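Q: A structural model of the following input is requested.
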Amino acid sequence: MTGLNLGEVAQATMALALAGVLGLLLGRLSIRGVGLGIGGVLFAGIALGDVSARLGLHFNAEMMEFVREFGLILFVFTIGIQVGPGFFGSLRRSGLQLNLAAASVVVLGVLVTLAVHFAFDVPVQALVGIMSGAVTNTPGLGAATQALADVGAGADAVAMPSLGYAVAYPFGIVGILLSMLLLRFITRVDIPAEAEAYDAQRRRGSGSLPSLDVVVENRNLDGLRLAEVPGLFDAGVVPSRMRKDGALLVPQRDSVLACGDVLHLVGPTEKLQAMRLVLGSEAAAPLTTKGTDLAWARVVVTDRHASGHRLRSLRLEESYGVSVSRINRAGTELPAQGDSTLEFGDIVTVVGPRDSIDRVRGILGDESRRLDEVDFPGVFLGIVLGVLLGSIPIAVPGLPAPLKLGLAGGPLVVAILLGRLGSWGPFTWVMPPVANHALREFGIILFLAVVGLKAGDRFLDTLITGDGLAWVGYGVMITLVPLLLVGFVARLVFGFNYLALCGVLAGSMTDPPALAFANAQSPSAAASVSYAAVYPLVMGLRIFAPQLLVLMLFAM
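A: Below you'll find the model as predicted:
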């Protein structure tokens, strides 16, 4: 029997697959719920890289570089698509304070990294890897690697960030948990009280739109059309039902008011109370569609012709006699106004006769299965645009090379914008969560496997006989100093809710195991909500920070 002869492609494929299998199994091992997670692929790749080097096996460098960069592109693009719809909304209202705290952790981490560089003369190549490992942010490692390649660093220099990442990563996971525990015990937190306080605040500022039934008692409004009442429709309060002379109707702009009419209003709490003062008093019984000819339904916008159009231009009220009372977009309810622009995936609440609602379904689409499909032409177009944007050089005085978003930043920025847009023409960028997760995990597995395989032959030497132990110490500082400083200031000075603050700290490290630990302290949703609010901004900052450090420090 002839000997087995594997070509370069077969060898690389087997090595990547083995790194994925062993790494994912390693990542599932946990101690008290804390494990390596997807980072296990990096350590499995390092082990396989070490064994391969000892056996004299070498992989095609160009092939490995392509797989690494393609995996990174796929990973950051799917992240952008995921966070895009909520990215800009997270920067408003209460999310602003949470994002400022999380961004402060990132900025302080960069400052501590710079201090380590100047105090201990740590090479830039290792420094950016240590920083990425200390904050458990794998996309940052990819961005650092790409930035080093862009400034013309050699192969050894490009491989060094992965060594720094690997030695700093384990404490990065432990450090965030330790920070939460120190914050909890030193400030004497009462977990049930914190959960109760958060839930009470959440009820006052709920992301869902409340409703109110009001009896018209203001005689100055008798005989006016609804469109003439200040504060209704395009001012943020929508009348979705109206009882007039004992009959339940769909209120329209031309409907005439009379004293004794009852309006079911939908809108923000403060505007509802203002309208109650204008119209009359709150009704004793809720205005319901049960037992009437009217009904209400939630309709999903999936028709490409409806997406991108203003509600007024669809003329649903005039043509079908229905009222749109609210729009649910990415989990947030918005008042339906004439100038509101519908987006693919919006869920609109429609009130009216049943047959009219059915016709409106045909206009808006209401094909939920469309939300479960991946539009691959849109994905590949987005990747093309992302690579092009990442390749545009931006000259900055004092830097040795033009600033570029690179293969990590370009696809991320484009994906955030496309995720926010939702669809355009024949392209759709709404991606089912399951598909998004699968593509994201596949991309990061490819990236980590290659990084580990290329760094494996030097990892043990660096850790045992080189500077590895010192690098661990530097990583501890980069992990703990920003978390503890921001945590105590946010809690003691600005009065952050402890559970929400834990979500901010976990989000500032983009660390799911830390979020799981935070959630285990209380059934309250505080940590998860805060984590989701800061994740989009922090992920962008974590990807751009290593690139900026590389360009700044190479200029010195």
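
Q: all contacts plus neighbour counts: C-alpha atoms, from now on.
A: OK.

Q: and the strands in the stretch 351-500 of the chain?
A: 423-424, 427-428 (DSSP state E, counting those that start in this stretch).

Q: of those strands, flag the one that's most buried.
A: strand 427-428 (a mean of 20; mean count of other CA atoms under 10 Å).

Q: which residues are in contact with that strand?
A: By CA atoms under 8 Å, 6 or more residues apart in numbering, the list of residues contacting strand 427-428 from outside reads 375, 377, 378, 422.

Q: could you do stretch 43-59 as well?
A: 8, 11-12, 15-16, 19-20, 22-23, 26, 166, 448-459.

Q: now restrict the residues you listed to buried residues only.
A: 11-12, 15-16, 19-20, 22-23, 26, 166, 448-459 (16 or more other CA atoms under 10 Å).

Q: now, the residues you listed that are in helices?
A: By the criterion of DSSP state H, membership of the buried ones among the contacts of stretch 43-59 in helices covers 11-12, 15-16, 19-20, 22-23, 26, 166, 448-459.

Q: now do the contacts for the residue positioned nearest the centre of the chain.
A: Central residue of the chain (CA atoms, centre = their mean): residue 83, 3.3 Å from the mean position. Contacts for residue 83 (CA under 8 Å, 6+ apart) come out as 416, 419, 535, 536.

Q: as JSON lines, those residues with distance to residue 35 and neighbour count would be great.
A: Formatted as JSON lines, the contacts of residue 83 follow (distance: CA to CA, whole Å; neighbours: other CA atoms under 10 Å):
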{"residue": "416", "distance to residue 35": "29", "neighbour count": "26"}
{"residue": "419", "distance to residue 35": "31", "neighbour count": "26"}
{"residue": "535", "distance to residue 35": "21", "neighbour count": "25"}
{"residue": "536", "distance to residue 35": "23", "neighbour count": "26"}
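
Q: what comes up buried for the helix or strand encompassing residue 80?
A: Per DSSP states H and E: residue 80 is located in helix 61-87. Buried positions in helix 61-87, judged by neighbour count with 16+ other CA under 10 Å: 64, 67-87.

Q: stretch 184-201 now?
A: Using 16+ other CA under 10 Å as the test for burial, stretch 184-201 gives 184, 191, 194, 195, 198, 199.

Q: next, the structure of the following sequence, for comparison with the previous one:
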Amino acid sequence: QSSMIGTATSALAQLGLADDVLRQQQANIAAGYAVTYILGYILTLLFVPFAAPWLMGIDLKEEAAKLEIALSGGKARKSGNLGYQKFKARAYRVVTAAGQTVGAIEDRVGQRVVVEHIDRRGSDVEFSRISILESGDEIVLAGPTVALVKASTSIGPEIEGAGVLHEILGDALGVLVSNQAFHGRTLTEIVDLIGDSARGVFLRDVMRTGQEVPLTLETRIYLGDVMTLVGATHDVERAAAKVGQVLRYSDRTDIAFLAAGIAAGLLIGLLSVKVGALAVSLGGAGGTLLVGLVCGWLRARRPTVGNYPPAAQQTLSDIGLGGFIAAIGLPNGPAAIAAVQSHGVLLLSLGVVVTLVPLAIATIVAHRILRLNPVIICGALAGAMTVDAAVTGCCERADSQTPVLGVAVPYAVGNVLLTILGPVIVTLTYAG
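A: Model (predicted):
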């Protein structure tokens, strides 16, 4: 964990060690990190999707399929619920459907297809589900493509529809779930709560802590999730108002919010707690991480503050991490190489032990004692080890997104605990 280097280094600096001893200990940290990082990453990447299912005696793909069925209640999707579908709008001239109601046509086509617009002899028509269609009407249907391609048999020939499609502008909005009434409820329950406002709106995906959540009728939604709602602009905005706050991303970073958070984190990192004769401190890295968690929670509650474009975030993360590791490694290079030469085999062995032993114990305890779902266990293991690639690998092997359901909480807890452990390990080492 790269942030642990910062917290451990800060803790060492407060021990009053001689300069040469301090440099050697910091070099040991850099050497240990360099040797064990790749082992911790690769072994976790292999353990989660392969070894963990073997230890539990399960087929990951089969268990993921069972979990998806359980989450959906063993029932097929109902037409009244939001579905994971691609949204399209197509125009038709009413021939076969003449004399039928709008509601009858929507029900016949199915899959939540809705009539969005009716043009009658060049004039827009206000309508409801009980309105009668007349021969020659030009209507626009919105819904999943797979349903629309078969709609002409129930309505009439498809037309270019330039005169009617210009008003049906498909939109996709990211919406932060902030409605307290939706917290912990299933998608089925949420659609019932939204009511008629869900008409013509489709759910493309749900993101939770940066990971896509598998969608079924029984998928539970929590505050802070981000839904992507798809449909005609006015329909999507109507439904979004019921769900939470629309995320209208900007290409500008909220520098004031970011700078204030970093400053607060650095100040907290200066604080120390006396444990016996030793002073324990989070250091700048640990303090900034803790404040970052608070700022992230605040932005989840009030997304109007702290805008940080993903591209800028990734760039700063890559450059910052690279610069941080370089700053640690460059001045300690010779001593680190000497440490690897002297203790290379021992460091490699420790890398294997500190990676595989906790993973194996956690798998057995979670499966045999806690009786957790094995798919959730795999996601939780990847989250606790903070290895994103293990989550992806697990999802690919399971052929499902269900492992993501176990990631969020262990990932957050793991990041905090691993960072805090830097000064704790230094304290225990020198206290002994």
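
Q: TM between them?
A: The TM-score (TM-score structural alignment, normalised by the length of structure 2) is 0.59; 322 aligned residues with a CA RMSD of 4.8 Å.

Q: that older thread, following the helix holding residue 80 of structure 1, which helix or strand shows up next?
A: With DSSP H and E, the next secondary element past helix 61-87 of structure 1 is helix 94-120.

Q: elements contacting that following helix?
A: helix 124-134, helix 468-492, helix 498-508, helix 526-554 (3 or more CA pairs under 8 Å, 6 or more residues apart in numbering; DSSP states H and E).

Q: of all the ones you listed, which lies closest to residue 316 of structure 1?
A: Among those, the nearest to residue 316 of structure 1 by CA to CA is helix 526-554 (33.9 Å).

Q: quick check: that closest one compared with structure 2, mean distance?
A: Taken against structure 2, helix 526-554 of structure 1 registers an average deviation of 2.0 Å after superposition, with mean CA distance after the TM-score superposition for structure 1.

Q: and that helix with helix 498-508, angle?
A: For helix 526-554 of structure 1 against helix 498-508, the angle by axes from the mean of the first three to the mean of the last three CA atoms, to 10 degrees is 40 degrees.

Q: where does the helix or strand hosting residue 153 of structure 2 end up in structure 1?
A: Residue 153 of structure 2 is part of helix 152-155 when elements are defined by DSSP H and E. Per the alignment by TM-score structural alignment, helix 152-155 of structure 2 matches no residues in structure 1.

Q: of the contacts of residue 83 of structure 1, which is the nearest to residue 317 of structure 1?
A: residue 419 (29.5 Å).

Q: which residue lines up with the closest one in structure 2?
A: Checking TM-score structural alignment: residue 419 of structure 1 goes with residue 296.

Q: ok, now how distant is its match from residue 305 of structure 2?
A: From residue 296 of structure 2 across to residue 305 of structure 2, the span is 10 Å (CA to CA, to the nearest Å).

Q: related to what we said a few turns ago, what's the closest of the strands of the stretch 351-500 of structure 1 to residue 290 of structure 1?
A: strand 423-424 (36.6 Å).

Q: OK, contacts around the residue nearest to residue 138 of structure 1 when sequence neighbours are not counted?
A: Excluding the flanking residues, the one nearest residue 138 of structure 1 by CA to CA, 6 or more residues apart in numbering is residue 132, at 6.6 Å. By CA under 8 Å, 6+ apart, the contact set of residue 132 of structure 1 is 138, 140, 141, 165, 169, 546.

Q: so the fifth one is in which element?
A: When you say that, I think you mean residue 169 of structure 1. Going by DSSP H and E, residue 169 of structure 1 is part of helix 155-186.

Q: that helix to helix 468-492, inter-axis angle?
A: Going by the same axes, to 10 degrees, helix 155-186 of structure 1 makes 40 degrees with helix 468-492.

Q: got a list of contacts for the following helix or strand past helix 155-186 of structure 1?
A: As assigned by DSSP H and E, the chain's next helix or strand after helix 155-186 of structure 1 is helix 191-204. With contact meaning CA under 8 Å, 6+ apart, helix 191-204 of structure 1 is reached by 497, 498, 499, 500, 521, 522, 524, 526.

Q: cool, and stretch 310-327 of structure 2?
A: 2, 253.

Q: and that stretch, which stretch of structure 1?
A: Going by TM-score structural alignment, stretch 310-327 of structure 2 lines up with residues 433-450 of structure 1.

Q: post-alignment, the matching stretch versus structure 2, mean distance?
A: Relative to structure 2, stretch 433-450 of structure 1 is 1.4 Å off (mean CA distance after the TM-score superposition for structure 1).

Q: any idea how far that stretch is from the chain center?
A: 16 Å (CA atoms, centre = their mean, to the nearest Å).

Q: list the buried residues of it.
A: 436-437, 439-450.

Q: mind listing what's buried in stretch 348-367 of structure 1?
A: In stretch 348-367 of structure 1, the ones that count as buried by 16+ other CA under 10 Å are 348-353, 356-357, 360-361, 363-367.

Q: same check on stretch 10-19 of structure 2?
A: 10, 11, 12, 13, 15.

Q: burial count for residue 225 of structure 2?
A: 22 (other CA atoms under 10 Å).

Q: for it, which non-adjacent residue is closest in space?
A: Counting by CA to CA, 6+ apart, the residue nearest residue 225 of structure 2 is residue 208, at 5.1 Å.

Q: ok, the one you found touching residue 226?
A: Yes - using CA atoms under 8 Å, residue 208 of structure 2 is in contact with residue 226, at 6.6 Å.

Q: of those two, who's got more company?
A: Between residue 208 of structure 2 and residue 226, counting by other CA under 10 Å, residue 226 is the more crowded of the two (27 against 18).

Q: please name the nearest non-neighbouring residue to the more buried one.
A: residue 176 (4.6 Å).

Q: helix/strand/coil for the one you found?
A: Classification of residue 176 of structure 2 using DSSP: H, G, I helix; E, B strand; the rest coil returns strand.

Q: what's near enough to touch it?
A: 223, 224, 225, 226, 227, 243, 244, 245, 246, 247, 300, 303.

Q: quick one: residues contacting the closest residue to the last one other than its chain neighbours.
A: The shortest distance from residue 303 of structure 2 to any residue that is not its chain neighbour, by CA to CA, 6+ apart, is 7.3 Å, and that residue is residue 247. Residues in contact with residue 247 of structure 2 (CA under 8 Å, 6+ apart) are 173, 174, 175, 176, 303.

Q: how far away is residue 247 of structure 2 from residue 177 of structure 2?
A: For residue 247 of structure 2 relative to residue 177 of structure 2 (CA to CA), the value is 10 Å.

Q: ok, residue 63 of structure 2 next?
A: 29 Å.
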